[in-house]
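A.B. asks: test case, fold it:
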Amino acid sequence: MREAWRWFGPNDPVSIADIRQTGATDIVSALHTIPTGEVWPVEQIQAHKELIEKDNTPQCSLVWSVVESIAVHEDIKLGRENNQRYVDAWITSMENLAKCGIKTICYNFMPVIDWTRTDLKFQLPNGGYALRFDQQKFAAFDLYILKRENAEADYSDDELRQAKLTLLAMSEDEKALLTKNIIAGLPGKMTDGYTIDNFRNMLENYKDITKDILRKNLFSFLAQVLPKAEQLGVKLAIHPDDPPRDMLGLPRIICTSEDLDILFSALPSPANGITLCAGTYGSRPDNNLPLMAKVYGSRIHFAHLRGVCRDKNEQRSFYEAEHLSSDVDMVGVISALLAEEKSRDVGETSHEIFIRPDHGHQILDDINKQGNPGYSCIGRLKGLAEIRGVIKALKSVA
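C.D. replies: Modelled structure (predicted):
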């Protein structure tokens, strides 16, 4: 497997020099300064690539290998009549990346919001900090802060009562922070942050968009992108919806094995693949991650190896756990990925799967540093070391 590390560019507190010390060989990155829907020019791709690779030596080199992500414009997700120019721009960006030798692209099709958490600094018993999604806090936001129209219909009487109690227990500062965490944008997300009013307006755009319509719009987009990806040798790796369920009245369509079966049945192109995000899929108890890694092995072009621990009494709530201590059988997942690699033609240059540690805890010296939530250095390094140990152990007994 190819050990990768996500880098957010020159403003990332974790520098390329820092990353070299982790032992990772590949970089996952994107051109975050280019607005959604615009073309990524070759010159800017090459300049970003040069920032990553300029100090390479034979003994210590890094390669920009995976893009995460080229954002898909909302007009494509909505199926609007003017969306063709955004599809064309996406394809041109893919072509330009291929010209620069970057041929694995992670992307998602989540409406309005990207990955969502209610707490960006949830304290753990050991004193470290993790990301957390709290369903009661999220319901309190949806019902009583956002005041989404007809939101009550999505909740039971008990959930309505619990959400109200949760809201009453929060200070004004806590309400403001919760709102910011949900709608103001997270590091790495490829859409702009929102104000509460334009967030409501964005949600309103989707009032008539059902799961079937959103899936149709995804298939229409991919029907145009995949043939060109095949010609270029590019592998597309769709990331699951995070959390993987409908929320805020928005449909989600990449959440379960059933969703993936529908996707691959409709579009069997070998370029049509997935990012196996163990933590995202694992936040649903009905997703069996080792089995998914086995069943969809040939479709896995990229993997986010992280785990979550779900609350016993509210399975929709979870926190980002240590990489090997969670509700996800990480050893089983890695074993399935290694078996998949072994089954691939070793003559192919793309037989190895790109993996990266994801959403590490904020621990030790990083606690007092400003960093991107979930992307502190030491926590991810710990996760990478644990993953590396599992891989070495499994290979030694294979």
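
A.B. asks: alpha carbons only for contacts and neighbour counts from here, please
C.D. replies: Fine.

A.B. asks: nearest residue to Val42 other than its sequence neighbours?
C.D. replies: In space, and not counting its chain neighbours, Val42 is closest to Asn96: 5.4 Å by CA to CA, 6 or more residues apart in numbering.

A.B. asks: quickly find the element holding the one you found.
C.D. replies: Using DSSP states H and E, Asn96 sits in helix 84-99.

A.B. asks: what's that helix packed up against?
C.D. replies: helix 42-53, helix 74-78, helix 211-232 (3 or more CA pairs under 8 Å, 6 or more residues apart in numbering; DSSP states H and E).

A.B. asks: next, the contact list for Lys164, please.
C.D. replies: When contacts are counted by CA atoms under 8 Å, 6 or more residues apart in numbering, Lys164 is found next to Ala140, Tyr144.

A.B. asks: that one and Arg316: what is the separation?
C.D. replies: Computed with CA to CA, to the nearest Å, the distance linking Lys164 and Arg316 is 18 Å.

A.B. asks: cool, and Asp158?
C.D. replies: Noted for Asp158: a distance of 15 Å to Arg316, by CA to CA.

A.B. asks: quick one, which of these two is more surrounded?
C.D. replies: Arg316 (18 against 9; other CA atoms under 10 Å).

A.B. asks: helix 211-232 and the helix holding Asn96, what's the angle between them?
C.D. replies: 40 degrees (axes from the mean of the first three to the mean of the last three CA atoms, to 10 degrees).

A.B. asks: enumerate the positions of helix 84-99 that are buried.
C.D. replies: 86-98 (16 or more other CA atoms under 10 Å).

A.B. asks: residues making contact with that helix?
C.D. replies: Here helix 84-99 has contacts from 37-42, 45, 70, 72-73, 75-76, 103, 221, 224-225, 228-229, 232, 234, using CA under 8 Å, 6+ apart.

A.B. asks: buried ones among those residues?
C.D. replies: For those, buried by 16+ other CA under 10 Å: 37-40, 42, 45, 70, 72-73, 75-76, 103, 221, 225, 228-229, 232, 234.

A.B. asks: on that earlier part again, between the helix holding Asn96 and helix 42-53, how many degrees?
C.D. replies: Using the same axes, to 10 degrees: helix 84-99 against helix 42-53 is 40 degrees.

A.B. asks: now the strands for this structure?
C.D. replies: 2-6, 26-29, 63-68, 104-107, 119-123, 129-133, 235-238, 272-277, 300-305, 307-310, 318-321, 354-357 (DSSP state E).

A.B. asks: that older thread, how distant is the helix holding Asn96 from the center of its chain?
C.D. replies: 21 Å (CA atoms, centre = their mean, to the nearest Å).

A.B. asks: equivalent analysis for stretch 110-129, please.
C.D. replies: 13 Å.

A.B. asks: can you get me the start-to-end distance on it?
C.D. replies: Terminal-residue distance, stretch 110-129 (CA to CA): 26 Å.

A.B. asks: let's see this one next, to set against the first:
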Amino acid sequence: MLMHETMRWFGPHDIVSLKDIRQSGCAGVVTALHHIPVGDVWPVAEIQQRKSLIEAEGMSWTVVESLPVSEDIKRRSGNYPAHIENYKKSLQHLAACGIKVVTYNFMPVLDWVRTDISHTMPDGSKALYYERAAFVAFDLFMLKRPHAEKDYSTAEIETAEKWLHTHTDEQKNEVFRNALLGLPGSTGRFTPEEILAALETYKGIDASTLREHLFYFLKEVVPVAEQLGLKMAIHPDDPPYAVLGLPRVVSSESDLFAIVNAVPSPANGLCYCTGSLGVRPGNDLTGIIQRLGAHIHFLHLRNTRRDASGNFFEAGHLDGDADMVAIVRALLLLMKQRNVSLPVRPDHGHQMLDDLAKTTYPGYSCIGRLKGLAELRGLQIGLASVL
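C.D. replies: Just a heads-up that it's a prediction; the model follows:
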């Protein structure tokens, strides 16, 4: 049994078209209604319209990525009761339209962070890159977050100061722009004022409190999802540690265990992302499959390469720190044991070849993801033949 291959699509305005995805050999598309404000209900008509576009190209839409959780819900403040009720209604509408898996995350304010969205690789392709010293310099000396120095060691602060004094204004401005990028699928950026104001709303919310808020959300929505036959799949934090003083609670194997145990249900599960989890050295990627495999509902396969300084970049799908051969082998055994074909997508990809001349969403150019998909497809077919 092989994985159900999909590719992420950001909707009609995505430069990567449905025809492109169909030609990659994917059977399905992973998408979301990015134009609907976070916290609002996803109407059936809008869901059906998106589904019809995908089906007209000969593919299916069964995985949503993502149905966003509002900041009010994460903070458990403001309009959070209404937003939770709206979330339940959206789940009902998605189930009525044939959706099977709903992906979401619980990262405060920023969904992901990189300092360079076009890092040049030795072969000339472009990759996403996180440079720890550059980000600390951004936080301390560009954004000037109040009391940020408390979150860094003396050595990190000294390294950030050195970075600041050895880089040009254009390099600093590039880091500044990249660190303020908005949600995946968006070309917008936060302003410094918006970020600082958002951070202020999380004052007093530590990891323990944020975890309590996540569990409260799960206790509200998971029973609804279970009744509807939906699978909820939480995406790990990216990167899997605190950012700008904001806590992260979906970063380690112990975090994942706490989540699935908070509301025991076949509907309460995980999006297994080798990229996000792999950046944290202590995460045992194959062990997570073996110990938490029953709760995995969606797969993101990508690779990163990290160093001792906290830097990491998006490597080729088979070339990073993650042992993708062992991971795919473990996933194939898991699917055989569970008698299920898990949906998978090649997450991110290098910008390369003709795509170098195009403006695409960071990490989501077509050819790089197609290369990753081809590598992963060959790997799983080869492994499946001997298992």
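
A.B. asks: TM between them?
C.D. replies: Put the two chains on top of each other and the TM-score (TM-score structural alignment, normalised by the length of structure 2) is 0.97; 385 aligned residues with a CA RMSD of 1.3 Å.

A.B. asks: so stretch 290-298 of structure 1 matches what in structure 2?
C.D. replies: The aligned range for stretch 290-298 of structure 1 in structure 2 is 286-294, by TM-score structural alignment.

A.B. asks: what's the average distance of the helix holding Asn96 of structure 1 to structure 2?
C.D. replies: Following the fit onto structure 2, the mean deviation recorded for helix 84-99 of structure 1 is 0.7 Å by mean CA distance after the TM-score superposition for structure 1.

A.B. asks: where in structure 2 does that helix fall?
C.D. replies: The alignment places helix 84-99 of structure 1 over residues 81-96 of structure 2 (TM-score structural alignment).

A.B. asks: check contacts around the most centrally placed residue in structure 2.
C.D. replies: In structure 2, the residue lying closest to the centroid (CA atoms, centre = their mean) is His235, at 5.7 Å. When contacts are counted by CA under 8 Å, 6+ apart, His235 of structure 2 is found next to Thr103, Tyr104, Asn105, Phe106, Val250, Leu270, Cys271, Tyr272, Cys273.

A.B. asks: just the buried residues of these.
C.D. replies: Thr103, Tyr104, Asn105, Phe106, Val250, Leu270, Cys271, Tyr272, Cys273.

A.B. asks: and the counterpart of Ser326 of structure 1 in structure 2, how close does it get to Phe312 of structure 2?
C.D. replies: Under the alignment (TM-score structural alignment), Ser326 of structure 1 pairs with Gly320 in structure 2. For Gly320 of structure 2, the distance to Phe312 of structure 2 (CA to CA) stands at 10 Å.

A.B. asks: quickly list what's touching both of those two.
C.D. replies: Contact criterion CA under 8 Å, 6+ apart; residues shared by Gly320 of structure 2 and Phe312: Thr304, Arg305.

A.B. asks: out of the strands of structure 1, which is closest to Arg380 of structure 1?
C.D. replies: strand 354-357 (5.8 Å; CA to CA).

A.B. asks: where in structure 2 does the closest one fall?
C.D. replies: So strand 354-357 of structure 1 sits over residues 343-346 in structure 2, by TM-score structural alignment.

A.B. asks: next: stretch 153-166 of structure 1.
C.D. replies: Taken onto structure 2 by TM-score structural alignment, stretch 153-166 of structure 1 occupies residues 150-163 there.

A.B. asks: who's in contact with the most far-flung residue of structure 2 relative to its centre?
C.D. replies: In terms of distance from the mean C-alpha position of structure 2, His165 ranks first, at 32.8 Å (CA atoms, centre = their mean). Listed by CA under 8 Å, 6+ apart, the contact set of His165 of structure 2 is empty.

A.B. asks: tell me the spacing between it and Lys371 of structure 2.
C.D. replies: On the measure of CA to CA, His165 of structure 2 and Lys371 of structure 2 end up 38 Å apart.

A.B. asks: ditto for Asp323 of structure 2
C.D. replies: 18 Å.

A.B. asks: same deal with Thr187 of structure 2?
C.D. replies: For Thr187 of structure 2, the distance to Lys371 of structure 2 - CA to CA - is 24 Å.

A.B. asks: same check, this time on Arg132 of structure 2
C.D. replies: Arg132 of structure 2 is 28 Å from Lys371 of structure 2, by CA to CA.

A.B. asks: next: Ile47 of structure 2.
C.D. replies: Applying CA to CA, the value for Ile47 of structure 2 to Lys371 of structure 2 is 30 Å.

A.B. asks: quick one: buried residues of stretch 307-314 of structure 2?
C.D. replies: So stretch 307-314 of structure 2, judged by 16+ other CA under 10 Å, has buried residues Asn311, Phe312, Phe313, Glu314.

A.B. asks: can you report how many residues lie near the closest residue in space to Lys294 of structure 1 that isn't next to it in sequence?
C.D. replies: Nearest non-adjacent residue to Lys294 of structure 1, counting by CA to CA, 6+ apart: Ala336, 5.4 Å away. When neighbours are defined as other CA under 10 Å, Ala336 of structure 1 has 21 of them.

A.B. asks: which position in structure 2 aligns with Ala336 of structure 1?
C.D. replies: For Ala336 of structure 1, the residue aligned by TM-score structural alignment is Ala330.

A.B. asks: does its match really touch Ile288, like I thought?
C.D. replies: No: Ala330 of structure 2 sits out of contact with Ile288 when judged by CA atoms under 8 Å, with a separation of 9.9 Å.

A.B. asks: now which residue in structure 1 aligns to Phe257 of structure 2?
C.D. replies: Using TM-score structural alignment, Phe257 of structure 2 sits opposite Asp261 in structure 1.

A.B. asks: show me where the stretch 151-300 of structure 2 has helices.
C.D. replies: Applying DSSP state H, counting those that start in this stretch to the stretch 151-300 of structure 2 gives helices spanning 154-165, 169-179, 192-201, 207-228, 253-262, 274-278, 285-292.

A.B. asks: in structure 1, what stretch matches the fourth one?
C.D. replies: The counterpart of helix 207-228 of structure 2 in structure 1, using TM-score structural alignment, spans residues 211-232.

A.B. asks: quick one: contacts of the matching stretch?
C.D. replies: Residues contacting stretch 211-232 of structure 1 (CA under 8 Å, 6+ apart): 76-79, 87, 91, 94-95, 98, 103, 109, 235-236, 251-253, 263, 266-267, 269-272.

A.B. asks: before we move on, what about stretch 26-37 of structure 2?
C.D. replies: 4-11, 21, 42, 46-47, 54, 58-67, 185.
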